[in-house]
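Engineer: Got a predicted structure here, sequence first:
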Amino acid sequence: MTRVMIVDDDELVRVGLRVIVNGAPDLEVVAEGADGADVPPLVAKHRPDVVLMDVRMPKVDGLQATKHLLATSANPPHIIVVTTFENDDYVYDALRAGASGFLLKRARPEEVVEAIRVVARGDSLLFPAAIRRLAAARSPGLKLAAKLTEREAEILRLMANGLSNAEIAAQLVLGLETVKTHVGNVLSKLGARDRTQAVIAAYESGFVSPGSSP
């Protein structure tokens, strides 16, 4: 059973998400908060696996709460930021801070459930088109932390186009474990917490062009 915490200042949103999450046989809501300030004590008490975090809240917003949680917790939960608009700067900054992905508040129930399952497995929610739009609105500011090998660079470009490890393995005719090793090396060299951070670094550094097509 995957333990989920919901943080949103809108009670109706919390109720809707609670119904969706608790309607899945493998998910359960273990805690709810109305502001980012509620996050640290609730996480310490209930130990959720995944947090659905609203971006804009009155006291402590989702970005601040995400940064604090990931910086202070030895084993932090996976965070999915929830937003009204996918081009919200707060979303981009939360992804850079270490959130595993984002959901739009208009997402269908099955999309919410699948997103939770994906990040609970340790994967990241990648939306290449949305990340390209977000990156295009920002000035390049990051440089790659280290030079990648030719194979690692090839794999990073495929990651930026949203391919999973299995899809990369099939396209490059490599073993799945080999791809996992290369992905791990890419994350390590870029100082990235997960695939999302690696992809953002690739776009911001100009390694991958925001206008490029999958």
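Structural biologist: Structure received.

Engineer: from here on, contacts and neighbour counts on C-alpha atoms
Structural biologist: Will do.

Engineer: So which residues of this structure form strands?
Structural biologist: Taking DSSP state E, the strands of the chain run over residues 2-7, 27-33, 50-54, 78-83, 101-104.

Engineer: Distance to Arg157 and mean neighbour count added to those, as a markdown table?
Structural biologist: Formatted as a markdown table, those follow (distance: least, Cα to Cα, whole Å; neighbours: other Cα atoms under 10 Å):
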| stretch | distance to Arg157 | mean neighbour count |
| --- | --- | --- |
| strand 2-7 | 32 | 24 |
| strand 27-33 | 33 | 19 |
| strand 50-54 | 28 | 27 |
| strand 78-83 | 23 | 26 |
| strand 101-104 | 18 | 23 |
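
Engineer: Take this one as well and set it beside the first:
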Amino acid sequence: MLDNPTLWSILSVAFGAAPQKPNGRVIHIFLERSQTTPLIVHMRLPSTLPSRKIIRHPAFQALIRDAPRWKMLRLIGDPRILRKDHPMRAVESLPKLEVLSLENMESETVTDFQVIPMPNLCRLIVITPRERIAVQSNFPWTQLTSMRLHGLHNVPSLVQLCPNLIELGLILSSELGEALPNHPVVIRHKRMRLLSLWFVKDPNMPKVKKKLLDMLEFPFDYFCCPVL
């Protein structure tokens, strides 16, 4: 059973101040035993850690050698490795990446800079409860078919950037309601079929939900409002 490459294809790595963590040898064993299986990588990169230390770390070097195999990347903290113009750029491209999850970004958002090529990216997850992502970049919005957002994002603008979007998931909050545009705007989307809304019990939620739905018009097949 342990010789099944799929069992070794999920890696979780947290870089920190301690030089011995993560263990480069352990990462190498996982990569070797996963053979050619597509990888799911969970990586924590604190913005306080210098890029030089990260790039020289044996665990990071082992991971980026197999970056062409990354199928999903969950990036917690600083998204600097996605920068196309980063002076110490280590990853040239992510040719097989399909899912990108960005959580609790500590410095700049991924769309504030030129990103490396990700030709197969189709699903984006952004969890930044107190921040919003910018939209002026070369980020491959037109490739996305699925997007899940939690934060103070301009949802109508992001939906408009994604003509091939089929599924949109949103975590609603009172702060999101305040971040949405106040002027009347209706985004008509021809392809989106599923809108999923998650929200906590809050007296302001009906107003937030109505404000959002008044801005979006699409031929949905299914509408879901689960309660957290």
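Structural biologist: Done, it's in. Because the structure is predicted, anything quoted here is derived from the model rather than measured.

Engineer: Any idea what the TM-score comes out to?
Structural biologist: Remark: TM-score between the superposed chains equals 0.35 [TM-score structural alignment, normalised by the length of structure 1]; 120 aligned residues with a Cα RMSD of 5.1 Å.

Engineer: Give me the buried stretch members for stretch 205-216 of structure 2, please.
Structural biologist: Residues of stretch 205-216 of structure 2 classed as buried: 205, 208-209, 211-212, 215-216 (neighbour count, 16 or more other Cα atoms under 10 Å).

Engineer: Can I get the residues you listed in TSV including distance to Arg25 of structure 2?
Structural biologist: Compiled in TSV, the buried residues of stretch 205-216 of structure 2 are given as follows (distance: Cα to Cα, whole Å):
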residue	distance to Arg25 of structure 2
Met205	49
Val208	49
Lys209	49
Lys211	52
Leu212	49
Met215	51
Leu216	50
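
Engineer: Next step: those restricted to strands.
Structural biologist: Per DSSP E, the buried residues of stretch 205-216 of structure 2 map to strands at Leu216.

Engineer: rewinding a little: for the strands of structure 1, give me JSON lines that also has distance to Leu156 of structure 1.
Structural biologist: Shown next, in JSON lines, are these (distance: least, Cα to Cα, whole Å):
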{"stretch": "strand 2-7", "distance to Leu156 of structure 1": "30"}
{"stretch": "strand 27-33", "distance to Leu156 of structure 1": "32"}
{"stretch": "strand 50-54", "distance to Leu156 of structure 1": "26"}
{"stretch": "strand 78-83", "distance to Leu156 of structure 1": "22"}
{"stretch": "strand 101-104", "distance to Leu156 of structure 1": "18"}
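
Engineer: So for Val119 of structure 1, which of the ones you listed sits nearest?
Structural biologist: Among the strands of structure 1, strand 78-83 comes nearest to Val119 of structure 1, with 6.4 Å by Cα to Cα.

Engineer: Report the angle between the closest one and strand 2-7.
Structural biologist: Here strand 78-83 of structure 1 points in a direction 40 degrees away from that of strand 2-7 (axes from the mean of the first three to the mean of the last three Cα atoms, to 10 degrees).

Engineer: that older thread, from the buried residues of stretch 205-216 of structure 2, which ones fall inside helices?
Structural biologist: 205, 208-209, 211-212 (DSSP state H).

Engineer: nearest to Phe60 of structure 2, of those residues?
Structural biologist: Sorting those by how near they are to Phe60 of structure 2, with Cα to Cα, puts Leu212 at the top with 41.1 Å.

Engineer: For the longest helix anywhere in structure 1, buried residues please.
Structural biologist: Scanning structure 1 for the helix with the most residues, using DSSP H, yields helix 176-190. Neighbour-count burial for helix 176-190 of structure 1, counted by 16+ other Cα under 10 Å, picks out 179, 182-183, 186-187, 189-190.

Engineer: before we move on, what about stretch 64-71 of structure 1?
Structural biologist: 64-70.

Engineer: Let me have the residues you listed in TSV, adding distance to Gly16 of structure 1 as columns.
Structural biologist: Below are those laid out as TSV (distance: Cα to Cα, whole Å):
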residue	distance to Gly16 of structure 1
Gln64	24
Ala65	22
Thr66	22
Lys67	26
His68	26
Leu69	25
Leu70	26
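
Engineer: all helices of structure 1, in order?
Structural biologist: Counting by DSSP H, the helices of structure 1 are 11-22, 39-46, 62-72, 89-97, 109-120, 128-136, 150-160, 165-172, 176-190, 195-204.

Engineer: re the thing from before, please convert the buried residues of helix 176-190 of structure 1 to a markdown table, extending it with distance to His46 of structure 1.
Structural biologist: Below are the buried residues of helix 176-190 of structure 1 laid out as a markdown table (distance: Cα to Cα, whole Å):
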| residue | distance to His46 of structure 1 |
| --- | --- |
| Val179 | 35 |
| His182 | 35 |
| Val183 | 32 |
| Val186 | 33 |
| Leu187 | 30 |
| Lys189 | 34 |
| Leu190 | 32 |
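
Engineer: Relative to Asp54 of structure 1, which of those is nearest.
Structural biologist: Nearest to Asp54 of structure 1 among the buried residues of helix 176-190 of structure 1 is Leu187, at 26.7 Å by Cα to Cα.

Engineer: ok, the closest one touching Ile200?
Structural biologist: No. Using Cα atoms under 8 Å as the test, Leu187 of structure 1 is too far from Ile200 to be in contact (11.6 Å).

Engineer: Nearest to Leu102 of structure 2 among the ones in helices among the buried residues of stretch 205-216 of structure 2?
Structural biologist: Taking those together and measuring to Leu102 of structure 2 by Cα to Cα, the closest member is Leu212, at 22.9 Å.

Engineer: Would you mind measuring from that closest one to Ile171 of structure 2?
Structural biologist: 12 Å (Cα to Cα, to the nearest Å).
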